[in-house]
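Engineer: my questions are about this predicted structure, shown below with the sequence.
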Amino acid sequence: MNEVEILTYLRHQNLVSLYGCTTHHCRELLLVYEYIPNGTVANHLHGERVKPRSLCWTTRMSIAIETTSALAYLHASDVIHRDVKTNIILLDNNFCVKVADFGLSCLFPNDITHVSTAPQRNPGYVHPQYHECYQLTDKSDVYSFGVVLVELILSKPAMDISRHRHEINLSTMAINKIQNHKLHELVDPCLGFDSDYEVRKMITKVAELAFQCLQNESDSRPFMENVLGVLKGIQSEDCAMKNAEVVDIHKDDVVLLTSESPMLSPSR
């Protein structure tokens, strides 16, 4: 019922659509959503759908931006998702994002400062302060999204007890590496961090943004709308660089052709 109440008035291209609900043939309430065929981001990063180079950095940037767009829309609509993780980010066949699973979501009116809740699941996505007071704000979603950004860079799950005890929590591992200027030790090798300068520059900037999102103090984290603006800026800067390279190539071609023209030869 919580999902129905929230999703009946939300419409966004990156939120999964709720078609309706029914109790037909069942005593429980069944929710009917649009079908998203390509699994979750978690499936493609470290699950059963992992394939070599299936998620290039450009695709991961688009996933990050579309997810942020959906979350920023939720926050502007006074809704906290409360369960942001790569398992709830669905992908269609074109790898476009549909954020799902609003069972833990709640309305967050402007006249209150936080929402008090029972202990959450998925500790790898919950900010450290939560376990002290069990209070959530929109900045709680920002922290969880910071973990998602780290997963997009590393292709590793948020929690893994098989890792070294200081690296079980992915956010802790990432913060330590970023602070010690060792990001290169973390990045998924298939992304071309060591071979592509532009990719390395973009990943570094996204890692810096993730670092800001993962701050212990909620006031030190940016708002989701600001996160969206930074990600779009990184993406547009990359597009501008690529366009500049194309223009430079065309200029070189023109210079080469005109310098060989008889009308511009030294003898004339």
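Structural biologist: Received the coordinates, thanks.
Engineer: when you work out contacts or count neighbours from here on, use the C-alpha atoms and nothing else.
Structural biologist: Noted.
Engineer: ok, how many other residues are close to residue 201?
Structural biologist: Neighbour count for residue 201, taken as other CA atoms under 10 Å: 14.
Engineer: ok, now residue 58?
Structural biologist: When neighbours are counted by other CA under 10 Å, residue 58 registers 14.
Engineer: what separation is there between it and residue 242?
Structural biologist: 13 Å (CA to CA, to the nearest Å).
Engineer: for residue 116, which non-adjacent residue is spatially closest?
Structural biologist: The shortest distance from residue 116 to any non-neighbouring residue, by CA to CA, 6 or more residues apart in numbering, is to residue 135 (4.4 Å).
Engineer: my guess is the one you found contacts residue 115, does it?
Structural biologist: Yes - with contact defined as CA atoms under 8 Å, residue 135 counts as touching residue 115 (5.4 Å).
Engineer: shared neighbours, these two?
Structural biologist: Listed as contacting both residue 135 and residue 115 by CA atoms under 8 Å, 6 or more residues apart in numbering is no residue at all.
Engineer: next, count neighbours for residue 106.
Structural biologist: Residue 106 is flanked by 17 other residues according to other CA under 10 Å.
Engineer: what about it, distance to residue 75?
Structural biologist: 11 Å.
Engineer: next one: residue 59
Structural biologist: Applying CA to CA to residue 59 and residue 75 gives a distance of 24 Å.
Engineer: helices along the chain, start to end?
Structural biologist: With DSSP state H, the ranges of helices along the chain come out as 2-7, 41-46, 57-76, 130-133, 138-154, 170-179, 197-213, 224-259.
Engineer: okay, buried residues for the shortest one please.
Structural biologist: Pointing back at helix 130-133 there. For helix 130-133, the neighbour count (16 or more other CA atoms under 10 Å) marks residue 130 as buried.
Engineer: the third one too?
Structural biologist: Neighbour-count burial for helix 57-76 flags 57, 60-75 (criterion: 16+ other CA under 10 Å).
Engineer: output the contacting helices and strands for it.
Structural biologist: The contact analysis (3 or more CA pairs under 8 Å, 6 or more residues apart in numbering; DSSP states H and E) places helix 57-76 against strand 97-99, helix 138-154, helix 224-259.
Engineer: try this one side by side with the last:
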Amino acid sequence: MDAFLKEIEKLNILPRKRLIKGGKGNYKGQGFGNSLDFYGHREYAVGDDVRKIDWKAYSRTKKFYIKEFTEERQMHVNIILDYSASMDFGIPNKWEVAKKFALGMSYLTLKQNDYLSFYILNDEMKSIQKNVKGKEYLYELLKTISQSKAKGSTDFQCISNVDFFMSGITFIISDCFGEGLEQALNILCVGGQEVVLIHVLSPDELNPSYEDELKLVDMETGAIRRIQFNDKVREIYIKKMKAFIESCKNICISRKVSYVLAPTDQNPARMMAKLLGGF
């Protein structure tokens, strides 16, 4: 993990949207405040702070104008990590790669002195850290997540049980094999979140190379099914998998959620650099 964190050391998490909530900080808000980032003028109204009158504008126009500056807000980053049983699959293992993404995002958040909330999700939502700030919280988080085992099934609707998400960016890291993704994204988007879905899948799920008879075991329910995996079945499977990925992508696009397909055989540090470069 140390080598991975060193690889991503120079990356930054930056919001694309203006923040609508949060204390004073380093990012633009949707309101007006006292930062040095000049926004524009508006005519003076009764009750305005006379100290904000632009006297140079008055000397030219003989009208009173107020200078407005953009607010600066602190950013909150929410990490939602799927730790259902289906994540413990594949070579490279989805759970191990997903943990790298989640801990990498957490490290960058704490390094740049923003607030972090970290949740794990299967058939319930658990808060691991909430509204913490400072790199000293990273060690505790690393220890907790390294000891966590993927188990249970995925129910995205559990996200609705969180009483409040601060304004900022929410990263969901999951293989998306669960119920309620659309409803969860609706909740986050209506709440003003900038949402990113990192869709983690293994090469064996994207393009399986199995042959002959297979015994398939659902890792979340334990259900068993035997199939003859021939070329025709492979073709049908790949078609269905592409449709599933396209469906997840379209669910995101329709809500202006950023979607990133993250195959586990690609370098996580490079994928993070590519993802964060888009912010």
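Structural biologist: Cool, got the structure. The model shown is predicted, which means the values in this text are computed figures rather than measured ones.
Engineer: fetch the TM-score of the aligned pair.
Structural biologist: Overlay of the two chains. TM-score (TM-score structural alignment, normalised by the length of structure 1): 0.26; 117 aligned residues with a CA RMSD of 5.9 Å.
Engineer: returning to what we had before: would JSON lines of the helices of structure 1 with distance to residue 30 of structure 1 be doable?
Structural biologist: What follows is the helices of structure 1, written out as JSON lines (distance: least, CA to CA, whole Å):
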{"stretch": "helix 2-7", "distance to residue 30 of structure 1": "10"}
{"stretch": "helix 41-46", "distance to residue 30 of structure 1": "25"}
{"stretch": "helix 57-76", "distance to residue 30 of structure 1": "23"}
{"stretch": "helix 130-133", "distance to residue 30 of structure 1": "31"}
{"stretch": "helix 138-154", "distance to residue 30 of structure 1": "27"}
{"stretch": "helix 170-179", "distance to residue 30 of structure 1": "35"}
{"stretch": "helix 197-213", "distance to residue 30 of structure 1": "35"}
{"stretch": "helix 224-259", "distance to residue 30 of structure 1": "31"}
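Engineer: now, of these, which is deepest in the fold?
Structural biologist: Ranked by mean neighbour count, the helices of structure 1 are led by helix 138-154 with a mean of 27 (mean count of other CA atoms under 10 Å).
Engineer: hang on, residue 173 of structure 2 in a strand?
Structural biologist: Yes - looking at residue 173 of structure 2 with DSSP: H, G, I helix; E, B strand; the rest coil, it is inside a strand.
Engineer: surely residue 170 of structure 1 is in contact with residue 147?
Structural biologist: Yes - contact criterion CA under 8 Å: residue 170 of structure 1 and residue 147 qualify, at 7.4 Å.
Engineer: hey, which helix is longest across structure 2?
Structural biologist: For structure 2, the longest helix by residue count, based on DSSP H, is helix 231-253.
Engineer: that helix - contacts with which helices or strands?
Structural biologist: For helix 231-253 of structure 2, the packing partners by 3+ CA pairs under 8 Å, 6+ apart are helix 203-206, strand 258-263.
Engineer: so which of these is nearest residue 96 of structure 2?
Structural biologist: strand 258-263 (12.2 Å; CA to CA).
Engineer: contacts for the closest one, please.
Structural biologist: Strand 258-263 of structure 2 is contacted from outside by 195-203, 249, 252-253, 271, 275, using CA under 8 Å, 6+ apart.
Engineer: helix 231-253 and that strand, what's the angle between them?
Structural biologist: With axes from the mean of the first three to the mean of the last three CA atoms, to 10 degrees applied, the angle from strand 258-263 of structure 2 to helix 231-253 works out at 150 degrees.
Engineer: let me see the contact set for residue 99 of structure 2.
Structural biologist: With CA under 8 Å, 6+ apart, residue 99 of structure 2 has these contacts: 81, 145.
Engineer: doesn't it lie inside a helix?
Structural biologist: Yes - counting by three-state DSSP, residue 99 of structure 2 is found in a helix.
Engineer: okay, it and residue 215 of structure 2: tell me how far apart.
Structural biologist: 28 Å.
Engineer: now do residue 102 of structure 2
Structural biologist: Counting by CA to CA, the gap from residue 102 of structure 2 to residue 215 of structure 2 is 32 Å.
Engineer: all strands of structure 2, in order?
Structural biologist: For structure 2, strands defined by DSSP state E occupy the ranges 24-43, 65-73, 76-82, 115-121, 125-132, 154-155, 168-174, 178-179, 194-201, 212-217, 224-229, 258-263.
Engineer: single out the most deeply packed of the ones you listed.
Structural biologist: Mean neighbour count, computed with mean count of other CA under 10 Å, is highest for strand 76-82 among the strands of structure 2, reaching a mean of 27.
Engineer: for that strand, which helices and strands make contact with it?
Structural biologist: Under the contact definition 3+ CA pairs under 8 Å, 6+ apart, strand 76-82 of structure 2 sits against helix 94-111, strand 115-121, strand 168-174.
Engineer: buried sites along the longest helix of structure 2?
Structural biologist: 234, 237, 245, 248, 249, 251, 252.
Engineer: now flag whichever of the residues you listed is closest to residue 56 of structure 2.
Structural biologist: Nearest to residue 56 of structure 2 among the buried residues of helix 231-253 of structure 2: residue 252, at 48.1 Å, using CA to CA.
Engineer: ok, residue 64 of structure 1 - contacts?
Structural biologist: Here residue 64 of structure 1 is in contact with 149, 231 (CA under 8 Å, 6+ apart).
Engineer: ok, now how distant is it from residue 230 of structure 1?
Structural biologist: With the distance defined as CA to CA, residue 64 of structure 1 ends up 11 Å from residue 230 of structure 1.
Engineer: one more: residue 250 of structure 1?
Structural biologist: Taking CA to CA, one finds residue 250 of structure 1 at 30 Å from residue 230 of structure 1.
Engineer: and if you look at residue 140 of structure 1?
Structural biologist: From residue 140 of structure 1 to residue 230 of structure 1 the distance is 19 Å (CA to CA).
Engineer: cool, and residue 236 of structure 1?
Structural biologist: 10 Å.
Engineer: next one: residue 42 of structure 1
Structural biologist: As judged by CA to CA, residue 42 of structure 1 and residue 230 of structure 1 stand 23 Å apart.
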